[in-house]
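Predicted structure and sequence below. I'll ask about it afterward.
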Amino acid sequence: MKTYKKIIIAAVLCVLGLGGALWLLRGNKVTEVAFKEPIPVEASYAKIGSILRRVHTEGKLSAIQTVTLRPQVSGRIEKIFFEEGSRVKAGDPLYKIEDSLYKAKVKEMEARLLEKRGNYERAAKLLEKKFGTPQERDRTFAEMRIAEANLEEAKIQLENTILKAPFEGVMGLSKVSKGALVSESVELANLVDLDPINIDFSIPNSYLPFVHEGDVVDVTIEDYDILPIEATIKAIAPELDEATLKIIIRAQMPNTELSYRPGEFARLLVLAGKTENAVLIPVSAIEREGDEEYVMLVVDNVAVRSTISTGMRDGDEVEIIHGVKAKDLVVTAGQFKLHDGDEVKVVNLEKSDEQKK
């Protein structure tokens, strides 16, 4: 009986001892949690300011004017005056078609006109002497005028045996060679005006009120230019592009060295005025998780996650459309280790709190 009581007393003492140990361990953990140090971060106050509307887009180069040359008369190519890829001026001869038949046609029409003019003059004199009739005079006059028109047509055809450049530009590759028989439907070569050169691009319709003819845009040709080239907006389309619902704009830039060619792609920077009274924060404050952008705000020394919508960016600053208000304190360094609800200590504002102003 005494042995049984000793066992019970020992068991009770063991339980009490284990409970005390657990209580002491739990107390240490609570103390550890209760005295956890705030996480040091750097922060900045959101401010109100203006920001440039910078629109980045892509475009494609196109020629100011281009034409596919075709003969206006048929015949055999007698001479080619240009070198492929060379510059030509407006009016320069390009192709010569054999003209012997056309010269003969002119002589024939000159002889016919001489005959018809003589007939008319005789009919007019006979009518003056009361031997002719007005009808005969009028008939011969009409025949004379037809002969004059036929002669003019023959001269034009003779002139068209020399095909001339309609404008200044660069000749393409000739599609025919000397001796080739050509007609009015045969393509001879392309002539392209390369200086200046067009850049066609598009921007969202919302920026249209801030872009005007005469504005300057920066152009960078892919794999070619290091520094951008200035181009001037020449025309803005009057309607939206049906496929993209954007506005198509055409700019022009110099191409004196003929370095750029139609079909090349370009990157453009369009300045579309300023946004006034915008909420601005440093770009370094923004974090991303999937498609979501967010910042960590400091509210009463506690980190609060806020999902944001961003607008324009200019250098190190970004416009906030939604999620941050002016004078909100935004974490700019150290936010990667924060969680919503963490206690924080802003270390860069201890000595100066002037950013609020």
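Happy to help now that I have it.

use CA for all of it now, contacts and neighbours both
Fine.

what are the ranges of the helices in the stretch 51-200 of the chain?
Using DSSP state H, counting those that start in this stretch, the helices of the stretch 51-200 of the chain run over 100-128, 134-159.

Take those helices and lay them out in JSON lines including distance to Phe265 and mean neighbour count.
Shown next, in JSON lines, are the helices of the stretch 51-200 of the chain (distance: least, Cα to Cα, whole Å; neighbours: other Cα atoms under 10 Å):
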{"stretch": "helix 100-128", "distance to Phe265": "47", "mean neighbour count": "17"}
{"stretch": "helix 134-159", "distance to Phe265": "41", "mean neighbour count": "17"}
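
what would the ones you listed look like in CSV with distance to Ser206?
Shown next, in CSV, are the helices of the stretch 51-200 of the chain (distance: least, Cα to Cα, whole Å):
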stretch, distance to Ser206
helix 100-128, 61
helix 134-159, 54
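
Which secondary structure state is assigned to Tyr4?
Classification of Tyr4 using DSSP: H, G, I helix; E, B strand; the rest coil returns helix.

mind listing what Met253 touches?
If you count contacts by Cα atoms under 8 Å, 6 or more residues apart in numbering, Met253 has them with 196-199, 229-232.

Which one of the helices of the stretch 51-200 of the chain lies nearest to Gln65?
With Cα to Cα as the criterion, Gln65 lies closest to helix 134-159 of the helices of the stretch 51-200 of the chain, at 24.6 Å.

who does that closest one touch, helix- and strand-wise?
Under the contact definition 3 or more Cα pairs under 8 Å, 6 or more residues apart in numbering; DSSP states H and E, helix 134-159 sits against helix 100-128.

here's the one I want to compare it with:
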Amino acid sequence: MLLPRNPNFILFMTRGIALCLISIGLLASCKNKKIEALGSKQSNPVPVDIVVASISPLPTASEFNGTVLSQESADLHSEVSGRIIYLNFPDGAAVSKGTLLLRINNSELLAQRKQAQIQKELSEKTVERLGKLLEIKGVNQADYDQAWSQLKSLESSLEVLDAQIAKTEIRAPFDGALGLRQVSHGAYITPSQTIGTIHSKNKVKIDFVVPEHILPKIKKGSQVQVYSSENEKSLTAKVIAIDGQINLNTRNATVRAELSQSGLTAGSFVKIVLQEKKQGILVPTQAVIPDAVASQVVLVKNGKGMMSNIETGYRTADFVEVTKGINQGDSVVVTGVLFVRPKSQVTVRQVKSLNDFMNLNTNKE
């Protein structure tokens, strides 16, 4: 089809085509400017704050439940049956070693001992007299030997009586505090009956159970902190023994510590805290990027941000121990972490210390 050769129509079409070409040129120019601006923006270094990784002491501690035991404890029983004629057993009283607490009727034994003592004294005089006669041949050796044998027999009888009399008395076996008295004056008691108890007070033992993996950290002579409702402040106890066998069912072992002048009551519950001396690399919690596969941190190397996979250990609200993935002296990004892309340019705004992050998360809460 032939277009009309109208001059006005040709002029109109020419101007329309020119306007289209100009519009396309303007759009292309704007697009190029946006791309250049975006590229310029992405090339700007990201400002970050860092901490320099260093070895720091880790305030690690392990807690265990413990039970207070008396250093010395005994149930008091009479060795013989009889009626109580003397009773000195105040409930809860402090007593010294050797204090007479109870005596059973032993009048018959005392009479026998008195008689044996008189016979012994008479026998001693006889032996002395026969010894002088033997020196001048006034008596034969057999008579002297018989008198000497009788003396030794009487001495043995006295020792037996003394032992029997001692069994009628109950004395404090060590310095300590008495428990509650279970008998009364004039009562007839037997060896199977408990008179009461006595516990030492100056020192106590504390038994606590620890897992198998903790045992290498505890040595004989190690110190542990003891916390109890009976004391406002912590007490320091010394480990005196470690059970040589691990329980096959629980994989735990019993540890025994000793505590002096504690004021703790036998049988009471205490909390044992074992302070572990350990060092490691700590970074602020906010520097760690959690991930389903592995946690990461951003390191600054040669002015660029580098992602590093890490393994963590001890953790608090403010800090995380990094056991793998960071070396001492590395620069770890602590602010601006989320704006750094792998191998992107960064600029260090400030070098901070771990103290700047102390109690930061705690205060936020």
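Yes, it's here. Not measured: the values here are computed from a predicted model.

Superposed, how do the two chains score by TM?
Remark: TM-score between the superposed chains equals 0.66 [TM-score structural alignment, normalised by the length of the first structure]; 306 aligned residues with a Cα RMSD of 4.4 Å.

out of the contacts of Met253 of the first structure, which is most surrounded?
When neighbours are taken as other Cα atoms under 10 Å, the top entry among the contacts of Met253 of the first structure is Ile199 (28 neighbours).

That one and Ala251 of the first structure, how far apart?
Ile199 of the first structure sits 5 Å away from Ala251 of the first structure, going by Cα to Cα, to the nearest Å.

ok, now Gly118 of the first structure?
The gap separating Gly118 of the first structure from Ala251 of the first structure is 61 Å, by Cα to Cα.

Next: Leu280 of the first structure.
Distance from Leu280 of the first structure to Ala251 of the first structure, by Cα to Cα: 32 Å.

Kindly report the same for Asn205 of the first structure.
Here the criterion is Cα to Cα. By it, Asn205 of the first structure lies 17 Å from Ala251 of the first structure.

What number of neighbouring residues does Thr220 of the first structure come out with?
Thr220 of the first structure, neighbours per other Cα under 10 Å, totals 19.

What is the aligned counterpart of it in the second structure?
Thr220 of the first structure maps onto Tyr227 in the second structure, with residues paired by TM-score structural alignment.

can you check Ile64 of the first structure too?
By TM-score structural alignment, Ile64 of the first structure lines up with Gln71 in the second structure.

Pull the contacting residues for its match.
Gln71 of the second structure makes contact with 199-201, 203-205, according to Cα under 8 Å, 6+ apart.

Starting from Leu58 of the second structure, give me the distance back to Tyr314 of the second structure.
Tyr314 of the second structure is 8 Å from Leu58 of the second structure, by Cα to Cα.

I meant Asp49 of the second structure, not that one.
Look at Asp49 of the second structure and Leu58 of the second structure: by Cα to Cα, they are 23 Å apart.

one step back: for the match of Ile64 of the first structure, which non-adjacent residue is closest in space?
Computed as Cα to Cα, 6 or more residues apart in numbering, the closest residue to Gln71 of the second structure that is not its neighbour in sequence is Val204, at 4.6 Å.

what does the one you found align to in the first structure?
For Val204 of the second structure, the aligned residue in the first structure is Ile197 (criterion: TM-score structural alignment).

measure its match to Ile221 of the first structure for me?
Distance from Ile197 of the first structure to Ile221 of the first structure, by Cα to Cα: 12 Å.

hang on, the earlier thing: let me know the closest of the contacts of Gln71 of the second structure to Gln42 of the second structure.
Proximity to Gln42 of the second structure was ranked across the contacts of Gln71 of the second structure by Cα to Cα; first place goes to Lys205, at 68.0 Å.

That closest one reaches Ser73, doesn't it?
No: in this structure Lys205 of the second structure lies outside contact range of Ser73 using Cα atoms under 8 Å: 10.9 Å.

The residue nearest to Gln245 of the second structure when sequence neighbours are not counted: which element?
Leaving out its chain neighbours, the residue that sits closest to Gln245 of the second structure by Cα to Cα, 6+ apart is Ala253, at 6.7 Å. Here Ala253 of the second structure, judged by DSSP states H and E, is contained in strand 252-260.
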